[in-house]
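Enquirer: sequence and computational prediction follow.
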Amino acid sequence: MKKDQDMDRPFKNALSSPPSFDYDPEGWNALQQRLDEGRRRPKGIFLPRWAAALALLLFFSLCSFTSYLTVRLNNVGQRLSFVEGRMNHQTDTIRKVEHRIIKDTVIIYGWPSAAEQSAGNWAGRFPLIQPGAYSFPRSGYSNFYGNNIPNAAPLSGLLSTGEVPDKKAFSEAIRNREENLLPLPSSTHLAATSSSALRGGVLPAVVLQESKGVSWVRRTAHKALQKGQPNGISLSGGGSIANFFSMPGTGFKGYMLGLGAELDYSPHWKLEAGLEYLHLSFTLYDEEDMEAYPAVMPENSADGIQELYATLNYLQLPLGLKYCFNLQGALRPYFKAGLVFRQARRQRFNYEFTGTGGSYYRPLAIQDDGLYLSSLRGGPGIAADLTHNWGVYAEALYHYDFRLGKKDYAFLRYLGFNAGLRFRLY
């Protein structure tokens, strides 16, 4: 392959100095000019194969990183919302209770000698209930039990003026006046809520105080990711149906196969990107049209060239912007325009010469590894839905080359009719 790519180099080296025999000076100058044009690098940005692969890798890495960062930010937002809901229901939250009176009461059952215990045994256990600190008169029980006050045994030392009711009577009173009690969560529920709120799986990590600049960068990046996230993604696949060329040559044959992705950012505007393979073959008969292609020396200088058969293969990376007109009907017309980056994979040229012994062929193969911006294209199209996710499309795009690569010789200018299927991911 390398030998085929550089087979024109010996001719250039051999023709670097004038020959010793008689020659036409004008023809020699024209030949040198053509050789200089072949050595000259065209203007523009051209990337070798490794640079193009690295650029694609960086592009997909950036897309993956932004998607991962978006997912992480969404998870953090969900956690913060969950924590905010938990904090709104914490046990230390103060609520306003109207027309309710809450009293803390300690009830002791099954202690026959409870009244004989000293007040010092209870010091520090119940900070709010100390001997002599509060007084619960019998009128306080009427608010809780009503007019039927159960039998109670005095408890001196713990509550100086309070009384401990009988267990059975106390249970009946609670059942009778259950509607007067304020519903509070149980201690088990409160403990579970407090412990779960402090687990690392619920609360995010402790956030340190950050500077204004870092905070601004974080907020700006978050907003950019939110705005850059598409509303929908669709995948498409198709090919060319017919092509009409407006370039030198006859007997054009070719096809195009492509895969693409469509990002929806608004109801009308969509962004497209894809990968295409283009195959094209044609024939040239006019020597003036052959001058733009690489020259091959015949076996005999007196032999004349008759035809040139060219077979071209390209990889293309199209980027386009689509505007949809009708969003409600079954058929949705649109118009799109964009740029095309190209890489000439392998170009084969077969030259037919005619000499004294008859016709013979001289082949030449060239491959260009550079990726360059080569074309503009645009045109109308129409799309239709078959199901909720599946659909079809058809479009007519005019392809116009305005620049050639280092080893690209044909300006492709044609009108192509394409059709294919579309699948909507979400």
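Expert: Nice, thanks for sending it over. Bear in mind the structure is a predicted one, so any value in this text is a computation, not a measurement.

Enquirer: can we go C-alpha only for contacts and neighbour counts from here?
Expert: Noted.

Enquirer: which residues touch residue 284?
Expert: Going by Cα atoms under 8 Å, 6 or more residues apart in numbering, residue 284 touches 248-250, 290, 307-310.

Enquirer: buried sites along the helix ranked longest in the chain?
Expert: Identified as the longest helix of the chain according to DSSP state H is helix 49-87. Using 16 or more other Cα atoms under 10 Å as the burial criterion, the residues of helix 49-87 that qualify are 52, 66, 70, 79, 83, 86.

Enquirer: residue 351 sits in which helix or strand?
Expert: strand 331-355 (DSSP states H and E).

Enquirer: would you map the helices across this structure?
Expert: Using DSSP H, helices in the chain cover 2-5, 9-14, 25-39, 49-87, 138-145, 167-176, 187-197, 212-228, 287-290.

Enquirer: so the longest one versus helix 212-228, what angle?
Expert: Here helix 49-87 runs at 100 degrees with respect to helix 212-228, directions being taken by axes from the mean of the first three to the mean of the last three Cα atoms, to 10 degrees.

Enquirer: so residue 333 is in contact with residue 326, correct?
Expert: Yes: using Cα atoms under 8 Å, residue 333 is in contact with residue 326, at 6.4 Å.

Enquirer: try this one next to it:
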Amino acid sequence: MKKDLNMDQHFKSALSTPPAFTYDPEAWDVLQKRLDEADHKPKGIILPRWAAALAFLLLFGLCSFTSFLTFRLNTVGRRLALMEIQLEQSPDTVWLVKNNWIRDTVNLSDQPLLAKQSAGNWIRRFPLFQPGAFFPIDPADPLATQSAGLTPEAENLPALLPPNEVQEEEEVAVLRKREERALHLLPSAEFPMPLQQGPSQVAMPAIVVQESKGASWAKRTTYQALQKSKPKSINLTGGGSITNFFSMPGSGFSSYILQVGGEFKYGSNWSVEAGLELLHLSFELKDEKYFEGYPTLMADDPSDYMQDLYITLNYLQLPLSVKYYFSQGTTVQPYLKASAVLRQARRQSFDYEFTGPGGAYYRPLSIQDDGIYLSSFRVGPGFSMPLARNWGLFAEALYHHDYRLGKMDYTSLRYFGINAGLTHRLY
């Protein structure tokens, strides 16, 4: 330990006392300034390392929860549609009798009437519809009695007979006896029997109005919020960068961006998009005035100077975007996009090139940080167009601007990028 303290004192003395050989005073001043600022915390919002995983889990949970709600609402919608189809039943046929005498319209077959079968099936389809709610039939109404399978009273028959057709009293008496024999087969209105054989009155389905207590404020608010937050459609997106134009110090830029995400459309013009991006960037700095913002690495000999700095950066980014579509229902749909970007600086490699009396040599330095922070915003136009069923193509031109740096981030990105990819509509 004492040896280490002496070594530390030796370095401090060497830095505070200039050496006897020729040196550049400005270089030593710059080095001293960098050492003084090494312990200063850069500006920006710094989050713990587990924040990246938490943000990803929250994004995944939000997408999963929205998909689950959409699936449940679609299931309920399909069931309601099926129920409405089942409700559309053809009414019983009522024959309008004009100047004809229907001698016998009673169904004496061994099968239940169709109206009774329909009413009986409703009790298994939907419990709110209660069969057996019989509508009373007025015997004085010939049309009503005929639609129910009954023969009009004898005294009403002459009014329905044409002038050229006169029936004898014997036929009327026989008709009345046949009616009396058939009436005892009809079920009672107080005790309907859906499966009774023989003629019966028409059992029409009736809707029972049930009283329900008012829902609480919390339930109503939750239901309304879910209805409003339900997206009109959900699209999966995937793509990457075609080219990027950088407006920042450096030369020899080489980069690519890979991205996946999901788009949730609300209404006809607005949508919300969230995704995950991998950004790879490499470039070179040759001007000494731009070296100051990057980590410092000592040369093998104090007389050697740094000539070039080669930088390779890898970022994990979480863009949260809002889109506005200018037109709907057309082949090409232009839109305007604005995004805020959360960033996590992954592996950063710095390769220093020093030049001395013996020639040029390189010294590498690698930094990796798991912190996540709000780094930048981007804005620009784009368009989407359909390709096939549920598949589409998108392209966009976005300007990306960094307005703050993280603790272990040293490069402010400013570039104009052109991206393209595919979309798949889930529903």
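Expert: Sure thing, it's come through. Please read these numbers as outputs of a predicted model, since none were measured by experiment.

Enquirer: quick one: distance of the strand holding residue 351 of the first structure to the chain centre.
Expert: 30 Å (Cα atoms, centre = their mean, to the nearest Å).

Enquirer: give the burial count for residue 119 of the second structure, as a bare number.
Expert: By other Cα atoms under 10 Å, 22 other residues sit near residue 119 of the second structure.

Enquirer: and it, which of the three is it?
Expert: In three-state terms, and counting by DSSP: H, G, I helix; E, B strand; the rest coil, residue 119 of the second structure is helix.

Enquirer: wouldn't it be in contact with residue 127 here?
Expert: No: Residue 119 of the second structure lies out of contact with residue 127 (Cα under 8 Å); the separation is 11.8 Å.

Enquirer: if we can go back for a sec, more neighbours: residue 333 and residue 326 of the first structure, which one.
Expert: Higher neighbour count among residue 333 of the first structure and residue 326: residue 333, with 19 against 14, using other Cα under 10 Å.

Enquirer: aligned counterpart of that one in the second structure, please.
Expert: Alignment note: residue 333 of the first structure maps to residue 334 in the second structure; criterion TM-score structural alignment.

Enquirer: surely its match touches residue 325?
Expert: Yes: contact criterion Cα under 8 Å: residue 334 of the second structure and residue 325 qualify, at 6.0 Å.

Enquirer: which residues touch the equivalent of residue 371 of the first structure over in the second structure?
Expert: When the second structure is aligned by TM-score structural alignment, the residue opposite residue 371 of the first structure is residue 372. Residues in contact with residue 372 of the second structure (Cα under 8 Å, 6+ apart) are 46-49, 51-52, 342-345, 406.

Enquirer: how many residues are close by the aligned residue in the first structure for residue 17 of the second structure?
Expert: Matched across to the first structure, residue 17 of the second structure falls on residue 21, judged by TM-score structural alignment. Per other Cα under 10 Å, the neighbour tally for residue 21 of the first structure reads 5.

Enquirer: try residue 215 of the second structure
Expert: Residue 215 of the second structure: 9 neighbours (other Cα under 10 Å).

Enquirer: for residue 95 of the first structure, same thing?
Expert: Other residues close to residue 95 of the first structure by other Cα under 10 Å number 6.

Enquirer: look up how far residue 192 of the first structure lies from it.
Expert: For residue 95 of the first structure, the distance to residue 192 of the first structure equals 21 Å [Cα to Cα, to the nearest Å].

Enquirer: cool, residue 73 of the first structure as well?
Expert: Distance from residue 73 of the first structure to residue 192 of the first structure, by Cα to Cα: 28 Å.

Enquirer: residue 313 of the second structure corresponds to which position in the first structure?
Expert: So residue 313 of the second structure corresponds to residue 312, using TM-score structural alignment.

Enquirer: its match: what's it in contact with?
Expert: 279-281, 344, 346-348.

Enquirer: excluding chain neighbours, what is closest to it?
Expert: Spatially, and ignoring its direct neighbours in sequence, residue 312 of the first structure is nearest to residue 347 (4.7 Å; Cα to Cα, 6 or more residues apart in numbering).

Enquirer: do the same with residue 415 of the second structure
Expert: residue 246 (4.1 Å).

Enquirer: hmm, back to that, mean distance between the strand holding residue 351 of the first structure and the second structure after superposition?
Expert: Superposing on the second structure and averaging over aligned pairs (mean Cα distance after the TM-score superposition for the first structure), strand 331-355 of the first structure comes out at 0.8 Å.

Enquirer: what is the burial count for residue 86 of the second structure?
Expert: So residue 86 of the second structure, with other Cα under 10 Å, has 12 neighbours.

Enquirer: in the second structure, what residue corresponds to residue 411 of the first structure?
Expert: For residue 411 of the first structure, the residue aligned by TM-score structural alignment is residue 412.

Enquirer: mind checking how far its match is from residue 71 of the second structure?
Expert: Taking Cα to Cα, one finds residue 412 of the second structure at 42 Å from residue 71 of the second structure.

Enquirer: thinking again about what came up before, the contacts of residue 312 of the first structure: which two are farthest apart?
Expert: 281 and 344 (13.7 Å; Cα to Cα).

Enquirer: so which of those two has more stuff around it?
Expert: Taking other Cα under 10 Å, residue 281 of the first structure and residue 344 do not tie; residue 344 has more neighbours (24 against 19).

Enquirer: which ones are touching the closest residue to the more buried one other than its chain neighbours?
Expert: Closest residue to residue 344 of the first structure apart from its sequence neighbours, by Cα to Cα, 6+ apart: residue 314 at 4.6 Å. Residues near residue 314 of the first structure by Cα under 8 Å, 6+ apart: 277-279, 342-346.

Enquirer: dump these to TSV, plus distance to residue 426 of the first structure.
Expert: TSV is the format used below for the contacts of residue 314 of the first structure (distance: Cα to Cα, whole Å):
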residue	distance to residue 426 of the first structure
277	27
278	30
279	33
342	30
343	32
344	35
345	35
346	38
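
Enquirer: among those, which one has the most neighbours?
Expert: residue 343 leads these on contacts (other Cα under 10 Å) with 27 neighbours.

Enquirer: lovely, talk soon.
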